[in-house]
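Novice: Sharing a model that was predicted from the sequence below.
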Amino acid sequence: MAAIPTKLEGCFIIEPNVIPDERGYFMESYNEKRFEAETGTKVHFVQDNQSFSTKGVLRGLHYQTGEHAQAKLVRVLQGEVLDVAVDIRPDSPTFGEHVAVMLTAQNNKQLFVPRGFAHGFLVVSETATFFYKCDNFYNKESEGGIIYNDERIGIDWGMEASNLIISQKDTVLPNLQNSRPIW
């Protein structure tokens, strides 16, 4: 596996070693020792989550606060998504900046989203199955979120707003300036 640093400190694109043969392929999707060696980050995942969505579904931008903050390792099992991580660490030199990565079942790329980041994704294929590992358990009282179209962040989702399918909860999230503090 290779960990490719992004412009946001601590956020990495993970490219696993895929071994194809006449039957298909094999890949190790996660190995704690290799992950630590490649990223310099010690993380212990405790919860796996999976979602299925149709084209145009936008989930996010979400995060957990305080002692319930979560780091995530995200990937696509089927389909294609535009995956976005936003640095919301107040003292970070890249506060409010984001990275966007196309994650597909074909490219097998993953994105490591450290604690102190908001995360979201948009399904760009007809359907997508999204999978992620978390290093902390979900806690409803610690939920935080930022509206997907915050002008300060400036994410180009690559799809007309009229084609987006967004939960009612996500349409009323605050902008970055008015969002819940992470710590």
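Specialist: Thanks, I have the structure now.

Novice: Please count neighbours and contacts with C-alpha atoms only from this point.
Specialist: Will do.

Novice: Please enumerate the helices of the protein.
Specialist: Ranges of helices in the chain, per DSSP state H, are 32-39, 168-171.

Novice: Turn these into TSV, including mean neighbour count and distance to residue 45.
Specialist: Formatted as TSV, the helices of the chain follow (neighbours: other CA atoms under 10 Å; distance: least, CA to CA, whole Å):
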stretch	mean neighbour count	distance to residue 45
helix 32-39	14	9
helix 168-171	12	26
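
Novice: how about those helices, which one is nearest residue 88?
Specialist: Set against residue 88 and scored by CA to CA, the helices of the chain come closest in helix 168-171, at 17.4 Å.

Novice: Need the residue closest to the centroid of this structure.
Specialist: The centroid of the chain falls nearest to residue 119 when counting by CA atoms, centre = their mean (4.6 Å).

Novice: how close does it sit to residue 61?
Specialist: 5 Å (CA to CA, to the nearest Å).

Novice: ditto for residue 24
Specialist: Taking CA to CA, one finds residue 24 at 35 Å from residue 61.

Novice: Run through the residues that contact the residue of the chain most remote from its centre.
Specialist: Distance from the C-alpha centroid of the chain, by CA atoms, centre = their mean, peaks at residue 22 (32.2 Å). With contact set as CA atoms under 8 Å, 6 or more residues apart in numbering, residue 22 has no partners.

Novice: Repeat that for residue 55.
Specialist: So residue 55 contacts 122-128 (CA under 8 Å, 6+ apart).

Novice: Just those: which are in strands?
Specialist: Applying DSSP state E to the contacts of residue 55, the entries found in strands are 122-123, 127-128.

Novice: Generate the ChimeraX command that creates a selection of the buried members of the residues you listed.
Specialist: Those of those that count as buried under 16 or more other CA atoms under 10 Å are selected in ChimeraX with:
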select :122,123,127,128
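
Novice: let's bring in a second one:
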Amino acid sequence: MKIIPTEIPEVLIIEPQVYGDHRGFFMESFNQKQFQDKTEIICHFVQDNHSRSKGGILRGLHYQIKSPQGKLLRVVNGEIFDVAVDIRRNSPTFRQWVGVVLSAENYRQLWVPEGFAHGFYVVSDSADVLYKTTDYYAPQHERTIMWNDEDLGIAWPIGDKEPVLSAKDQKGDRLRAAEVFET
């Protein structure tokens, strides 16, 4: 497993070792001991999720203000532009974001720690995203920040197209009005 730092030190790109030949490939998609040894992050995953989305779908920016979730994401079909936004008010990287291309072809994973809003845009015709979380889904604590909040200035790879959004994502808050993490 190779760990690649991003512009925000807590957000990490993880490249698993992939063994391939004419038959296909094998990879260990997660190993708790290696993850902890290489990142010094101690976490316990409690839930695995699978999301399938059509091309042009944008999901996010989501987070749980109570029961916050760390997430380890990977794509098993297609390609996404994955985004993590630091919403920890006292952090030196508050309001900064990281965007990473995750695809079935590059095998990359993204670690998004607690205290970050998360979203992704489907670049390919469709995408299957698998992700582990460090806490359970708690819809009563879920919050959404507008995907196109000009205070964030996220450079989504959408060109002049309008992304397809859920009703919930259409009603996201501006970061300046959103509940954020105070610690």
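Specialist: Yep, it's here. Not measured: the values here are computed from a predicted model.

Novice: Could you check how far the residue nearest to residue 155 of the first structure when sequence neighbours are not counted is from residue 61 of the first structure?
Specialist: Distances taken as CA to CA, 6 or more residues apart in numbering place residue 149 nearest to residue 155 of the first structure, at 6.7 Å, with adjacent residues excluded. Using CA to CA, residue 149 of the first structure is found at 9 Å from residue 61 of the first structure.

Novice: The two: which is more packed in?
Specialist: Per other CA atoms under 10 Å, whichever of residue 149 of the first structure and residue 61 has more neighbours is residue 61, with 21 against 15.

Novice: residue contacts, that one?
Specialist: Neighbours of residue 61 of the first structure in contact, by CA under 8 Å, 6+ apart: 118-121, 145-148, 170.

Novice: what's the closest of those residues to residue 57 of the first structure?
Specialist: residue 121 (8.2 Å).

Novice: Am I right that that closest one is in contact with residue 62?
Specialist: No: in this structure, residue 121 of the first structure is not within contact of residue 62 by CA atoms under 8 Å, at 10.0 Å.

Novice: Which stretch of the second structure lines up against stretch 135-151 of the first structure?
Specialist: The aligned range for stretch 135-151 of the first structure in the second structure is 134-150, by TM-score structural alignment.

Novice: Report the distance from the matching stretch to the chain centre.
Specialist: Relative to its chain's centre, stretch 134-150 of the second structure lies at 12 Å (CA atoms, centre = their mean, to the nearest Å).

Novice: May I have the distance across it, first residue to last?
Specialist: In stretch 134-150 of the second structure, first residue to last residue: 30 Å (CA to CA).

Novice: try stretch 141-150 of the first structure
Specialist: 23 Å.

Novice: Which of the residues in it are classified as buried?
Specialist: For stretch 141-150 of the first structure, by 16+ other CA under 10 Å, it's 143-148.

Novice: before we move on, what about stretch 8-17 of the second structure?
Specialist: 8, 10-16.

Novice: before we move on, back to that, can you name the two of the ones in strands among the contacts of residue 55 of the first structure that are farthest apart?
Specialist: Using CA to CA, the two most remote members of these are 122 and 127, lying 10.6 Å apart.

Novice: Select, out of the helices of the first structure, the one closest to residue 162 of the first structure.
Specialist: That would be helix 168-171 among the helices of the first structure, by CA to CA, at 12.9 Å.

Novice: ok now the closest one, how far from the chain's centre?
Specialist: Counting by CA atoms, centre = their mean, helix 168-171 of the first structure is centred 18 Å from the centre of its parent chain.

Novice: tell me what it is packed against?
Specialist: On a contact count with 3 or more CA pairs under 8 Å, 6 or more residues apart in numbering; DSSP states H and E, helix 168-171 of the first structure meets strand 57-64.

Novice: mean shift between the strand it packs on and the second structure?
Specialist: Taken over the aligned residues, the distance from strand 57-64 of the first structure to the second structure averages 0.3 Å (mean CA distance after the TM-score superposition for the first structure).

Novice: Please spell out which residues along that strand are buried.
Specialist: Residues of strand 57-64 of the first structure classed as buried under the neighbour-count rule (16+ other CA under 10 Å) are 57-64.

Novice: now, which of those residues sits nearest residue 156 of the first structure?
Specialist: Distances from residue 156 of the first structure to the buried residues of strand 57-64 of the first structure, taken by CA to CA, are shortest for residue 58, at 12.5 Å.

Novice: Tell me who's in contact with the residue lying closest to that closest one once chain neighbours are set aside.
Specialist: Spatial nearest neighbour of residue 58 of the first structure, excluding adjacent residues (CA to CA, 6+ apart): residue 122 at 4.3 Å. With contact taken as CA under 8 Å, 6+ apart, residue 122 of the first structure is in contact with 55-59, 81-83, 157.

Novice: ok, residue 83 of the second structure to residue 158 of the second structure distance?
Specialist: 14 Å.

Novice: Equivalent analysis for residue 38 of the second structure, please.
Specialist: Counting by CA to CA, the gap from residue 38 of the second structure to residue 158 of the second structure is 34 Å.
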